[in-house]
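> mind looking at a prediction? Sequence and model below.
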Amino acid sequence: MAPTLGRQARRSHTGKVVSRGRPVRRRFPGVPDLERAADRIARITAAPHDLVTLWRETTDVLTAAVPFYRTPCWYTLDPASLLMTSHFHDGMPEFPAEWLHAEYLSDDVHHLVDVTRSPAGISTLHEVTGGDPSASPRWRANMEMGGDQELILGLRTRTGEVWGALGLYREPGEPLFDGREKQFLTAVAPRLAEGARRALLVGEAADPEGPESPGLVILDERFDVHSATPGVDRWLAELPDGDADAGRLPTALLTVAARAASGDGGVAVARVRSRGGTWMVLHGAPLVSTGERRVAVIIEPAHPARILPLLMAAYGLTERERDVTRAVLQGGSTAQIADELVLSTHTVQQHLKSVFDKTGVRSRRDLVATVFFTHYEPRFRDNEDRVVRHRPVRGGPVRRP
């Protein structure tokens, strides 16, 4: 839903004056403009930004590429559950509680999970209501704040992981979002998803939440360590063939750094088995805004999604009940869950009945709401506070001791 903003003019972080009360009329861009916009987004998302910087810089590009009303609505989602972990609406530090209830408790259309798991990964409220959204409470809420059209884009990587969503709005009387604009947004969605994933890693490396938090190493043009986040020595020691005492960096780290610095502006990723036999993931990205060519490498343990052990510990679920619950959180139907887990629909229903008993709910919707408001809303609200205090945004559910 579009945020409520005042009617005074404000000066954006770029120094440009924009109106909070009225949309800025912009020309609709041509194909070359969209191509340039896609190139700019590729460069922005390749750099290891913090999340708010990523969203703000991308918003500047979208402002010229795809006209919208007021401000975009950016979300991060946990790819294991497709539940919201943060939002960023410039000018609205707190997401209204009634919007969260509408997202997870209402019988409406155009929920984030429905769009992000759909084959297209993008849709408008007008499309899903057959051109007449007037019966949708979501549309009526948008209209109360001056919006009419709503477009939602799922931010999915090329491998299918969902890391976020984008909501864009237009006021009554404006042209509908057209095929060319939706094609552009779909094309840049994987870049935005990868950028969001990287931004969350950068944030957690800079402000670790626990011993399993990732580490960040900045290498100079000679591939010597320029700087590093606290605790990264632990991960460097886990990588094979490195020797900190001798000043020798692990081969895997140097390889990823070299690929990231190759000049194509891309991001390098490698999965490496540690000395202890576990898997670690390295993400390399070039840094070119400093005037000196540097490379950032993020090191993280390849651990399972946080929500899975949390569900088993909090509710005493079995592994199969956990898998069924995860699929329900992601919006899967009984038939889809049965197909994914290679079970009969009857067995899925039996597992669901057991899950309902253990979690104290009576329906799938109640199950989703219980998991969100118990394990994700605290993270969601804490991230709002972190944005205000200029602290890194975190992903996933709240970690319990």
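Here it is on my side, so go on.
> rest of the way, CA atoms for contacts and neighbours
OK.
> the protein: strands as residue ranges?
Per DSSP state E, the chain carries strands over the ranges 9-11, 17-19, 73-77, 84-88, 122-124, 149-156, 162-170, 215-219, 225-228, 268-273, 279-287, 294-301.
> and the first one, which residues are buried?
By that I understand strand 9-11. Applying a neighbour-count criterion of 16 or more other C-alpha atoms under 10 Å, one finds nothing buried in strand 9-11.
> and it, what other elements does it pack with?
strand 17-19 (3 or more C-alpha pairs under 8 Å, 6 or more residues apart in numbering; DSSP states H and E).
> try the second one
Contact here means 3+ C-alpha pairs under 8 Å, 6+ apart; on that basis strand 17-19 packs against strand 9-11.
> and the strand it packs on, how far out from the chain middle?
Relative to the centre of its chain, strand 9-11 is centred 28 Å away, using C-alpha atoms, centre = their mean, to the nearest Å.
> same check on stretch 122-129?
On C-alpha atoms, centre = their mean, the centre of stretch 122-129 falls 21 Å from the chain's centre.
> what residues of it count as buried?
Neighbour-count burial for stretch 122-129 flags 122, 123, 124, 125, 126 (criterion: 16+ other C-alpha under 10 Å).
> the last one reaches residue 136, doesn't it?
No - here residue 126 does not reach residue 136: they are 10.1 Å apart, not a contact under C-alpha atoms under 8 Å.
> alright, now check it against this:
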Amino acid sequence: MGRALAAERVRRDVEVLARAGLDLDTFVEEAMASLQRAVPFDGVCVGSIDPSTGLLTGTRKLGSLRGVNEHDRDWGLLEYGEPEATTFSEMLSGGVLAAGLQAGTVGDPAESARLQEFMIPRFGYADELRTVCVDDRGQWWAGVAMFRLRGEPGFDADEVAYLASLSGSLALGMRGGLLTTLASTGPANLPGPVVLIIDASNQVAQASAGAAGRLEHLTSSSPLDGGTTGLIGSLVGAARRYARGES
């Protein structure tokens, strides 16, 4: 009874926050703090998504992931470059709003390269709960990934269903946060596109003039911001997958 009551209070909190006109960082921090009361986690990463392309545009991290960015490039390569049932794009394509790895919502956790080869050895996370944040028009604005450490109970089916039920509210808050943040910063006066040449080891071998400034513009001074290495990794992963003829 107490758990159900807390969950409904958190739901109302998130719905109010989503309509409050908050900037992106404030919405993410306050919404995740509320969600922590209903679905406890050790770390969480919220990725903002371009709804037109499905590409990652930024990350915000809290809990034990806050400020931990050194593995972001490899995460981007896995997330966008390797087929897996619980990548955000595959979940969206399959109409799966939320998935728990150990709960077995989709796929087998023993076959998840992201969990077995990345999250467990690098972070000590033994379970992950994800949701794709989709608004009432079907546009995808964000992906949320929550983590629990080894030795803790995994996310259960009720928690998976609960997070799925918040997909629309989280999408609304992310969309509003992005628009509010853009309105407050104004347009950037940065000439030309960014061209990066990536070598076989997935390192930047060459960059066009002004690339550093353009990439810096994609980040913020917020301590939640994950920087640009994950963005570059996701682009490279998607490009390599496309080159292999995989959608």
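Structure received. Here the structure is a predicted model, which means the values were calculated and not measured.
> residue 204 of structure 1: which of the strands of structure 1 is closest?
In terms of C-alpha to C-alpha, the element of the strands of structure 1 nearest to residue 204 of structure 1 is strand 215-219, at 8.1 Å.
> all helices of structure 2, in order?
Taking DSSP state H, the helices of structure 2 run over residues 2-18, 24-38, 72-81, 88-93, 113-114, 120-123, 157-165, 167-185, 211-217, 229-243.
> now these in CSV, with distance to residue 47 of structure 2 and mean neighbour count?
Output for these, formatted as CSV (distance: least, C-alpha to C-alpha, whole Å; neighbours: other C-alpha atoms under 10 Å):
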stretch, distance to residue 47 of structure 2, mean neighbour count
helix 2-18, 16, 16
helix 24-38, 10, 19
helix 72-81, 11, 22
helix 88-93, 10, 18
helix 113-114, 16, 18
helix 120-123, 18, 14
helix 157-165, 16, 17
helix 167-185, 10, 20
helix 211-217, 17, 14
helix 229-243, 10, 20
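> with distance to residue 223 of structure 2 as extra columns, can I get those helices in JSON lines?
Compiled in JSON lines, the helices of structure 2 are given as follows (distance: least, C-alpha to C-alpha, whole Å):
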{"stretch": "helix 2-18", "distance to residue 223 of structure 2": "20"}
{"stretch": "helix 24-38", "distance to residue 223 of structure 2": "9"}
{"stretch": "helix 72-81", "distance to residue 223 of structure 2": "15"}
{"stretch": "helix 88-93", "distance to residue 223 of structure 2": "24"}
{"stretch": "helix 113-114", "distance to residue 223 of structure 2": "25"}
{"stretch": "helix 120-123", "distance to residue 223 of structure 2": "19"}
{"stretch": "helix 157-165", "distance to residue 223 of structure 2": "25"}
{"stretch": "helix 167-185", "distance to residue 223 of structure 2": "15"}
{"stretch": "helix 211-217", "distance to residue 223 of structure 2": "15"}
{"stretch": "helix 229-243", "distance to residue 223 of structure 2": "15"}
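> quick check: which of those helices is nearest to residue 139 of structure 2?
Nearest to residue 139 of structure 2, of the helices of structure 2 and by C-alpha to C-alpha, is helix 167-185 at 8.4 Å.
> the closest one maps to which residues in structure 1?
Aligned using TM-score structural alignment, helix 167-185 of structure 2 spans residues 189-207 in structure 1.
> how far away from the center of its chain is that stretch?
On the basis of C-alpha atoms, centre = their mean, stretch 189-207 of structure 1 sits 8 Å off its chain's mean C-alpha point.
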